[in-house]
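In: Need coordinates for the following:
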Amino acid sequence: MSSKNLLVELFVEELPPKALKKLGESFAAALAASLKTAGLAPSTATVTAFASPRRLAAHVTDVLAVAADKPVVQKLMPVAVGIDAAGNATPALLKKLAALGADAAAVAGLRRESDGKADILFYDSLARGATLAEGLQKAVEAALAALPIPKVMTYQLGDGWDTVNFVRPAHALVALHGADVVPVSVLGLNAGRATQGHRFEAAVDPVVFADADSYAETLRRDGAVIASFAERRAEIARQLAAAAAIAGGRPIDDDALLDEVTALVERPNVLVGQFEAEFLAVPQECLILTMKANQKYFPLLDAAGKLTNKFLVVSNISPADASAVIGGNERVVRPRLADAKFFYDQDRKKTLESRVLGLAKVVYHNKLGTQGERVQRVCAIAQGIGLQLGGEALAVQAEQAALLAKADLLTDMVGEFPELQGIMGRYYALHDGLAADIADAIEDHYKPRFAGDSLPRGLVGTLVALADKLETLVGMFGIGQIPTGDRDPFALRRHALGVIRMLSEGNLNLPLNELLTASASVFAAVDGFKPAESALADFIYERLAGSLREQGYTAQEVDAVVSQRPQRLGDIPKRLAAVRAFSALPEAAALAAANKRVGNILKKVEDSVDAWVDTALLREPAEVALHAALVDVVPQADAAFVTGDYSESLQALAALRAPVDTFFDDVMVNADDPALRANRLGLLATLHAAMNQVADLSKLSA
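Out: Prediction:
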């Protein structure tokens, strides 16, 4: 059966730019999937998505006009129920066949097959394949229903009576199978072969397509529209690079902005604008953000990454003389930059310290109080950590930075651009004459903000960032705000990963449980707060395990280390390396299995077992040999463990393989004599403790 390529386009009013890419991908994928399910397109069909500000389209190859008939097997009933003693069809069988569109003539052709208990009657038939008109109608409806639209519009159709719901009003529908129009309708529109091109620069109106394969080229030639989102994005990137090179700079790298601008234009034309150099006295983060967020411009940076007074505009029109377009954009951006300069100048008239008291009027959480109360808790945590790591001097610095860290929330600049919190605090701290490490800590205490983000650049910043995240985690867990499923409104998973990274990558000598307990103590005055250190520790170790697996460690390696709950997270990379090296030893598998066996034996003992051995009660040669091996090996392993040489500590255990194997072969642990039994359990407890200092080796057992 011959096939042709299919093109479907829905022409609409301007679609939400931040959602356009996903809308285009979803429309094409859902349309093709529905056609494949209906048997109208093969699984190997190539699907091409198109998405511009005013259209969603999909091109699908090798689409059939009529799907092939499908064999259908219908299980009817047991032969004993459907056929009577005389060999005739029973009323029940005839009724069932009638429901399937068959009559008594079909009885002779029924197939009999045993299901292991009885012979069953089956009715084999062919289901007529769907026509393209039928299948495409369902496919378009399914594709529109599956679009990831957060909000829909309700609008009235041209008849003045009917209304439909969609993301934006739709004005035309194209459906071409080869050169033939497929008669489908949706959103009050009947399919044709015509659409509209660029609002201002289309060569013809309407744009008419000869066939499905000429869609993109016809729209580009006659409609002045680059229909492919990917092609349009690549063209913008090319023009940005070319214009920047001529202007003597490089455009800021921002994939999200590039996607958004791609969704705003149908035929891009990059132009260079500029603003007064005096605005460069304002921190460049402010200027960059206002140009990106408000105007969708690409600021130009010099070779050193410093902002210049030039920017790139991605225009949707290409006039012969672009000066009016450039001038208009320059006039528009100037008041925005002036606002930023005004905010900056006004903010510097007050010190950060003078703003701290105002935080007492800002609600943080109805159960945890104000931002002012929160700042006091962060100060206390940071001061405690500072005392522990660096004494009084570091504690004073950490407390000062923590006190000022949230003050910029009350500035005009951060009020206008919340994304600049911390960044502006650093600038204002330097203006106030504060030390660089204090200013850096104010900016860095939000780090890491996302996966892969850098850590705070100094120890003071690390302490304040750690204190800030611990306060959030401990506080939220203490009032029962624990993430469930995908819901994590307070970003506690991100905060936990931040704590993990700072403790591990910074190799800070801060035991986790002590840190959580100390952090919980600052909430003593909060009504309704209930310490939840155990649940929070579980939460942090779960995040840690997931992070380690993402870094390439095996599940066995991660479980072996994390199940031991190491208190110093900075030790974990060394423990993992030691476990990996141990796993390569020929003795590893046998010792891991033995460790698992010992653990199971000790779990079955009702009373606790002390790791202590009475040498006078050692009777069997095998237990004497094991004890002697432990006396020799344990001090070596312990000494290496204390110095942090975890690989050496585990390597020392290899000498235990032979005596352990002999012990289990020759010694009855659960001896009838209670004293002997207790002594042998004590010997195993000693062995178990020695083998599980670095990691739970039983986790390595297959």
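
In: Could you use CA atoms for every contact and neighbour count after this?
Out: Will do.

In: Quick check: closest non-adjacent residue to Leu536.
Out: Of all residues not flanking Leu536 in the chain, Phe477 sits nearest, at 6.7 Å (C-alpha to C-alpha, 6 or more residues apart in numbering).

In: Quick check: which element contains the one you found?
Out: Mapping Phe477 onto the secondary structure by DSSP states H and E places it in helix 459-478.

In: Same check on Gln400?
Out: For Gln400, the enclosing helix or strand under DSSP H and E is helix 371-404.

In: Can you mark which positions in that helix are buried?
Out: 371-375, 377-386, 389, 394-404 (16 or more other C-alpha atoms under 10 Å).

In: for it, packing partners?
Out: strand 363-365, helix 436-444, helix 459-478 (3 or more C-alpha pairs under 8 Å, 6 or more residues apart in numbering; DSSP states H and E).

In: residues near Arg112, how many?
Out: By the other C-alpha atoms under 10 Å criterion, the neighbourhood of Arg112 contains 15 residues.

In: re the thing from before, is there a neighbour count for the residue nearest to Leu536? I'd like the number.
Out: When neighbours are counted by other C-alpha under 10 Å, Phe477 registers 22.

In: How about Glu353: what's its closest non-neighbour residue?
Out: Nearest residue to Glu353 in three dimensions, chain neighbours excluded: Leu404, at 6.3 Å (C-alpha to C-alpha, 6+ apart).

In: what residues are up against that neighbour?
Out: With contacts defined as C-alpha atoms under 8 Å, 6 or more residues apart in numbering, Leu404 is in contact with Leu352, Glu353, Val356, Gly425, Ile442.

In: biggest separation within the residues you listed, which pair?
Out: Greatest spatial distance in these: Val356 and Ile442, 13.2 Å, computed using C-alpha to C-alpha.

In: out of the two, which sits in the more crowded spot?
Out: Remark: of Val356 and Ile442, Ile442 carries more neighbours, 33 against 20, as counted by other C-alpha under 10 Å.

In: Return the set of buried residues in stretch 305-313.
Out: Leu307, Thr308, Asn309, Lys310, Phe311, Leu312, Val313.

In: Just these: which are in helices?
Out: Secondary structure assignment (DSSP state H) places none of the buried residues of stretch 305-313 within helices.

In: Alongside the first, I'd like the structure of this one:
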Amino acid sequence: SLGADASVVPQLKRVMEGKTETLFWDSTVKGTPLTDGLQKALEEAIGKLPIPKVMTYQLADGWSSVNFVRPVHALIALHGADIVPVNILGLQAGRETQGHRFEAKVNPIVLHNADSYAQQLATEGAVIAGFAERRAEIVRQLNVAATKENLTPVDDDALLDEVTALVEHPNVLVGKFAAEFLQVPQECLILTMKANQKYFPLLDAQGKLANKFLLVSNIRPTDPGLVIGGNERVVRSRLADAKFFFDQDRKKTLESRVPELDKVVYHNKLGTQGMRMHYVRAIAKMIGELLGGDELAKQAYEAATLAKADLLTDMVGEFPELQGIMGRYYAQHEGLSDDVAFAIEDHYKPRFAGDTLPRNPVGVCLALADKLETLVNMFKIGEVPTGDKDPFALRRHALGIIRILIEKDLSLELDKLVQRVIGITEDADIPEKWESRSPDFMLEQYHTLYQIRQELLIFFYERLAGSLRDQGYTAQEVDAVLSLNLQQLSDIPKRLAAVRAFAALPESVSLAAANKRVGNILKKTEGSISDTVDTGLLQEPAEQALYQTLTSLSSKTKEAFDSGDYTASLQILAALKSPVDTFFDHVMVNVEDESLRNNRLALLAQLHQIMNRVADLSKLAS
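Out: Modelled structure (predicted):
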């Protein structure tokens, strides 16, 4: 990758970085003239721009044509006061550029030197050249205008960035629309104003939408009334469309739309949305039974039946971002319970990092069901994320499931949950059941489903490990807890906290090293190890002392562990340091006497079991 060949191998330097040996290669590269280097950098930068579709336009000579996102009119390349003679897109570098189309004082602007670029554009061209400076000015004006109205602009960094890129000399103005439009859900109005018009909707102190908005104009007319009036006329039409969609959608119930899902293709290998929701209903019902019995299962089934019906509404057809949200409004309009209505909205949550979780148990069941069905069926057809490609957002679905299980403190075991979901989708796939299939098919199917289950669990644990490290836990702490292959994920934060508290003890380093040593001894042992220790074979004082300490601590650590006090369970182990160190200093485990050897191995097995109940402490050893 560095352009080196076999001749440089003897020149490589070997350097230890911790426990890792790293190879370094030093090389000297001949300098490049500024013109050549800038020309190459410019061509590479233009070539790497993510332009999905270019346009073709003619140059000034009337014959040549260039492909780019939009016609480029000038190219400036200055080093100090000197022009750097580079060219791109049919243009030769110079020192002239254009200012604001209507408000520039000078046209063209002739730049004196590179350092005067921003200042000359501001004073002569009425243009704020720097993106960050222009963005800050827009934010300032938005806040000033909103404060005068006793309102707050909607916080949207993406919209702010987009508007900053659209204007050169921002001028924030206040517009209004008819209060009657506030009867439409505010999410619809906010989205249409932001997405279609690039306006900043205004909210009152309670977070309710006001019938005013802020627009960022690129001109500063003496009388802004015409600019405001024109924008108000446009937004009136947009909001009228939204109101029409809302009124029309409410003429049909969500339930009446459900059969139409059978006509919506979900995936060419998995069938329609209707078929998919057949699985989701069954999964949601199963999870509801596990978490809350028949009543929760019934509500989860009802919510799952209606969850995707709003995809067929005009409003969601126009604004896909409102899926779930509109389902909730339409469900409430029909008089359905809030538990079901909010579950319809919340089953997409969490939609991104830091998003809120479903707000009620019905939503939790439905969100888990929807994400689990997607993961299982996508894995079954081989649609597994690779590299940075994840078209079906399976990583996000897995992280969402992990967050729900942990943060909602659910008593669901991940492996059993995945197994049940696989079973539900498989039964639906094979309506004629297993009896009509050959034994060879059954065996092959069993192995395939087992493999899918294992791949999914690995996928979950990879996401979980990454998420925990992002939360500030060290790789050692995460490895110590996850190496136990825990299935009840809600336990993991408490175990991590216990491991961190244990690692702060002065005895932790010695005990972690001893635990690692014990594990290595037990791994090398052939045959089974007894569960009990024969006290009559404990000959050495050191092994007698270790056994006595283990016996006295065992019930205490188990009691703390069973009560969920993992921190106390680990802290009690500090008393083991002295007897463990003494044991290894004075006792030989692998002696020739088989009965003595097996008894000492049994003692170490008990030590290993007590020490690793909360986490694998050997992972903390350096």
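
In: rewinding a little: out of the buried residues of stretch 305-313 of the first structure, which is nearest to Pro674 of the first structure?
Out: Out of those, the one with the shortest distance to Pro674 of the first structure is Leu307. That distance is 81.0 Å, counting by C-alpha to C-alpha.

In: Alignment lookup: the closest one to the second structure.
Out: Structural correspondence for Leu307 of the first structure with respect to the second structure (TM-score structural alignment): Leu209.

In: need the contact list for its match.
Out: Under the criterion of C-alpha under 8 Å, 6+ apart, the contact partners of Leu209 of the second structure comprise Leu182, Gln186, Ile190, Pro201, Leu202, Leu203.

In: now Val316 of the second structure
Out: Val316 of the second structure sits in contact with Asp310, Leu322, Gln323, Met326, where contact means C-alpha under 8 Å, 6+ apart.

In: Of those, which ones are shared with the first structure?
Out: Contacts retained in the first structure from the contacts of Val316 of the second structure (both residues aligned by TM-score structural alignment, their matches' C-alpha atoms under 8 Å), given in the numbering of the listed structure: Asp310, Leu322, Gln323, Met326.

In: could I get the buried residues of stretch 305-313 of the first structure as a markdown table with distance to Ala524 of the first structure?
Out: Rendered in a markdown table, the data for these read as follows (distance: C-alpha to C-alpha, whole Å):
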| residue | distance to Ala524 of the first structure |
| --- | --- |
| Leu307 | 48 |
| Thr308 | 51 |
| Asn309 | 52 |
| Lys310 | 54 |
| Phe311 | 53 |
| Leu312 | 54 |
| Val313 | 55 |
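
In: anything in contact with each of Val356 and Ile442 of the first structure?
Out: Taking C-alpha under 8 Å, 6+ apart as the criterion, Val356 of the first structure and Ile442 both touch Leu404, Lys406.

In: Tyr155 of the first structure: which of the buried residues of stretch 305-313 of the first structure is nearest?
Out: For those, the nearest to Tyr155 of the first structure is Val313 (33.4 Å; C-alpha to C-alpha).

In: right, and the closest one touches Val270 too?
Out: Yes - with contact defined as C-alpha atoms under 8 Å, Val313 of the first structure counts as touching Val270 (5.5 Å).

In: quick one: Arg351 of the second structure from Leu357 of the second structure, how far?
Out: Computed as C-alpha to C-alpha, to the nearest Å, the Arg351 of the second structure to Leu357 of the second structure distance reads 9 Å.

In: Between those two, point out the one with more neighbours.
Out: A side-by-side neighbour count of Arg351 of the second structure and Leu357, using other C-alpha under 10 Å, places Leu357 first with 20 against 16.

In: quick one on the thing from earlier: so what corresponds to the residue nearest to Leu536 of the first structure in the second structure?
Out: Looks like Phe477 of the first structure aligns to Phe379 there (TM-score structural alignment).

In: Could you do Arg575 of the first structure as well?
Out: Aligned counterpart of Arg575 of the first structure in the second structure: Arg495 (TM-score structural alignment).

In: So which elements touch the strand or helix carrying that match?
Out: Of the helices and strands defined by DSSP H and E, Arg495 of the second structure is found in helix 492-503. Other helices and strands packing on helix 492-503 of the second structure, by 3+ C-alpha pairs under 8 Å, 6+ apart, are helix 475-482, helix 566-571.

In: Now tabulate the ones you listed in TSV and tack on mean neighbour count.
Out: TSV is the format used below for these (neighbours: other C-alpha atoms under 10 Å):
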stretch	mean neighbour count
helix 475-482	21
helix 566-571	22
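
In: Distance to Asn612 of the second structure for these - can I get that in TSV?
Out: Compiled in TSV, these are given as follows (distance: least, C-alpha to C-alpha, whole Å):
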stretch	distance to Asn612 of the second structure
helix 475-482	9
helix 566-571	9
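
In: At which residues are the helices of the stretch 401-550 of the first structure located?
Out: In order along the chain, the stretch 401-550 of the first structure carries the following helices (DSSP state H, counting those that start in this stretch): 412-416, 423-431, 436-444, 459-478, 492-505, 512-521, 533-550.

In: Just give me the mean distance for the last one relative to the second structure.
Out: Meaning helix 533-550 of the first structure. Averaged over the aligned pairs, helix 533-550 of the first structure sits 1.5 Å from the second structure after superposition, using mean C-alpha distance after the TM-score superposition for the first structure.
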